[in-house]
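S.K.: Pasting the sequence and the predicted model now:
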Amino acid sequence: MTQKPLRIGVLGYRFMGKAHANALARLPMFFPDAPAVERHTLVGRDEDALADAAERFGFANTATDWEDALDEVDVFYNLGPNHVHAEPSIAALEAGVPVLCEKPLAPTLEEAAAMRDAAADADVPAGAAFNYRFVPAVRYAKGLIEDGELGEIRQVRGRYLQDWLVDPEAPWAWRMDADLAGSGALGDLGAHTVDLANFLVGDRVGAIDRVSGQLTTFVDERPVYDDGGDVEEYRDVTVDDAYAAQVAYESGAAGSFEASRVAAGHKNDHTVAVHGSKGSLKFSLERLNELEVLREESRGYETVLVTEETDPYVDRWWPPGHVIGWEHTFVHESYEFLSAVADDREFSPSFADGYAVQRVLAAIEEADERGAWVSVE
């Protein structure tokens, strides 16, 4: 590992900025073998809000132009809205600065392809920030699948349900604009499901070969409020509130994926189930320390508490049975990414992995438009 601290630049200081900044702060306490880091520059547009966030997150400097930040940092975290993923990430890679970019990789397949190609040409790591790959229970599940505990994989089911847009008067945000976000629930939530399925079963069933798709928007416009809470205007919603898809894998395995941001009663319900010829398993983000496992000859599912010291990452935290939370996935992710940077090796999930997800999302959109199955290729 490098002895000189890696100077970290972060674009974005709201939800994801806070999550990743927290992870960077936790690294030396719980992962002492991680590369030393310096929270160097935080990038954003609002100078006052940016200064406040930098103080709270422990960044020494701020910048309102990401180009200025690239000259000062060793690693670049692109946590901005989807429409600012491509240009800064490509520029950083061309300058030899490693990049970790939030998902989905880009609003469009074309931009995602350009990012993939820039990463392939670069001599530094480029990572797509799919943090759920770093849940200990998910890593445990992947080990069971790779060891053949489930037998031949026949079916994969994934859902990601939230309810933050149930109220039709919920405020408009950039995530509801196709030009800024690319898609709605499909890209925001479905990207996680597609990547997690690829991670868990891709080595055994191959790539997704073809898809069907249905995208639905239930609320066509939403209000923009002023500082006093009064409605200034209504803006169009140009993305989906929910999607559903059927998928067919190269091996003949089948899958079904869905996501919604208007599913009343579901706060962050990301569930993935895998069914094989010898057994099944189910993971739920709302019980992220547990894995439901059905083994051959078993009469029912067993709940496995994945908190033993021998389980992935768990030895870095607390004694067995003392659970971890959602924020810990970002610590694991940064540990793996920054270690790859320090060791000058590839990181997974890569920009190529992010592009593979984007290709599926684009095919689902096309299937919805055509009302027919669509080849992912």
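M.R.: Structure's in. What do you need? Residues are numbered from 1 along each chain as shown.
S.K.: contacts and neighbour counts: CA atoms only from here.
M.R.: OK.
S.K.: tell me, what residue is most central in this structure?
M.R.: Phe130 (3.1 Å; Cα atoms, centre = their mean).
S.K.: which ones are touching it?
M.R.: Under the criterion of Cα atoms under 8 Å, 6 or more residues apart in numbering, the neighbours of Phe130 are 102-103, 192, 195, 349.
S.K.: For the residue of the chain most remote from its centre, which three-state class applies?
M.R.: For the chain, the C-alpha farthest from the mean C-alpha position belongs to Glu297; by Cα atoms, centre = their mean, that distance is 35.4 Å. Local secondary structure at Glu297 is given as coil here, using DSSP: H, G, I helix; E, B strand; the rest coil.
S.K.: this is the other structure I want to compare:
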Amino acid sequence: MTTPSPLRVGMVGYAFMGAAHSHAWRTAPRFFDLPLRPELTAVAGRSAASVEAAAAKMGWASVETDWQRLLERDDIDLIDICTPGDTHAEIAIAALSAGKHVLCEKPLANTVAEAEQMTAAAAAAARNGIFAMCGFTYRRTPALALARRMVAEGRLGTIRHVRAQYLQDWLSDANAPMTWRLDKSKSGSGALGDIGAHIVDAAQWILGRHITGVSALLETFVPDRPLGGDLVGLGGHGNTAAEGPRGTVTVDDAAIFTARFDGGPVGVFEATRMALGRKNAMRLEFNGTKGSLAFDFEDNNVLSYYDAAEGPDAGFRRIIVTEPEHPYVGNWWPTGHGLGYEHGFTHQVVDLVTALAAGQQPEPSFADALQVQRVLAAVEASAEASSQWHSV
């Protein structure tokens, strides 16, 4: 048996997303037969002590305190970007120019202009066999991948209506401390880009259609927060600080918008980090002429399906997405043994490595992520113009 050639990875950032990506790089080749063998070659971070501790904990072979050193190394084939949005464009464009493949976390950038520059760099690199992908990992949730398959098969008929929510509550406490996610210069936007980007991408991907226009409302419920929070990870989880100096929140706490898709479907979107009791409720529902599908990530191994042909008394039925024929599932556990959040990142590695080995563009491409960025920008523009309709 021939040993697959290595795919040597250099990762920038090692907090929440860095941990998830590290787990995926380690796990994917142990459950899937990959055409390339991922190697955790180096991780980069600004603090030598912190990045060395992260490397030891997460299995990276070496460390750098300057991400540009990763680009200079001949023993690295791919750059995995797990840093705040304000750094994505610089790192990705430099990496592609250096001949490195790129995996970049979502949203692609903080502005459409940056995303356009990144997409142009990716297109130029692709002509030389160097590819870039954006990390919208919910595409790799088996239940959502099954939903896309069912829509493509025509099981729902003509889609009329889309309902999409992403509800969290980790910033509902007004004394939860400031983090980089509340600073527009670093994050680009708040709930809109952080979690709203996921439901925009997932809805468009499952439908196979793009959003063409929006009418939006953005709201910041807590205008200032205590300084001194976790500026690396999510921050705010279980920690409050009512006393001391406070910093200004410059992003939205909640985003709500209506949308129209090309070809006719309409949609309602909601993203908030202020929904008490909702921890990671990414919800999608698709209503068509022949049936409906509904999904909630808080019950992520289940897809609810209504088949109108069965008559009004049938109701929704639960599809437990743990069968070997369901997307990705056959490489894991026996039927009925569910998968979790981390598996989406593992499936992302599988799809990325498979595409790279075949010399094909992995999806979602930077061009796909740019389209999402344009939707986010249209939402902001509409909200600034008192919810006037804004084309994408």
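M.R.: Happy to help now that I have it. Fair warning: this is a prediction, and the values are worked out from it, not measured in the lab.
S.K.: hmm, back to that, please tell me how far the residue mapped onto the residue farthest from the centre of the first structure from the second structure sits from Ile206 of the second structure.
M.R.: Residue correspondence to the second structure (TM-score structural alignment): Glu297 of the first structure is matched to Ala309. Taking Cα to Cα, to the nearest Å as the measure, Ala309 of the second structure falls 22 Å from Ile206 of the second structure.
S.K.: before we move on, what about Leu182 of the second structure?
M.R.: From Leu182 of the second structure across to Ile206 of the second structure, the span is 30 Å (Cα to Cα).
S.K.: Output the residue interval of the second structure matched by stretch 98-107 of the first structure.
M.R.: Residues 101-110 of the second structure are where stretch 98-107 of the first structure lands, counting by TM-score structural alignment.
S.K.: and for that stretch, what are the contacting residues?
M.R.: For stretch 101-110 of the second structure, the surrounding residues in contact (Cα under 8 Å, 6+ apart) are 77-83, 85-86, 88-89, 92, 95-96, 115, 130-136, 186-189, 193-194, 197, 366, 369-370, 373.
S.K.: Give me the subset of the residues you listed lying in helices.
M.R.: Secondary-structure check on the contacts of stretch 101-110 of the second structure using DSSP state H: residues within helices are 88-89, 92, 95-96, 115, 186-187, 197, 366, 369-370, 373.
S.K.: for those, which one is nearest Asn300 of the second structure?
M.R.: Nearest to Asn300 of the second structure among those: Ala197, at 18.6 Å, using Cα to Cα.
S.K.: Give the equivalent position in the first structure for the closest one.
M.R.: Checking TM-score structural alignment: Ala197 of the second structure goes with Ala191.
S.K.: ends of the match of stretch 98-107 of the first structure, how far apart?
M.R.: Distance across stretch 101-110 of the second structure, first residue to last, is 21 Å (Cα to Cα).
S.K.: What segments of the stretch 1-150 of the second structure are helices?
M.R.: 16-31, 48-58, 67-72, 88-97, 112-126, 142-152 (DSSP state H, counting those that start in this stretch).
S.K.: now the last one: which residue numbers in the first structure?
M.R.: Per the alignment by TM-score structural alignment, helix 142-152 of the second structure matches residues 136-146 in the first structure.
S.K.: Name the residues that touch that stretch?
M.R.: Outside stretch 136-146 of the first structure, the residues that reach it (Cα under 8 Å, 6+ apart) are 132-133, 150-151, 199-201, 204, 281, 283, 288-291, 306-307, 311-314.
S.K.: So which of the residues you listed sit within helices?
M.R.: Counting by DSSP H, these place 199-201, 204 in helices.
S.K.: ok, back up a step: out of the contacts of stretch 136-146 of the first structure, which end up buried?
M.R.: Burial by neighbour count, 16 or more other Cα atoms under 10 Å: within the contacts of stretch 136-146 of the first structure this picks out 132-133, 150-151, 199-201, 204, 281, 283, 288-291, 306-307, 312-314.
S.K.: Please consider this matter closed, and thank you.
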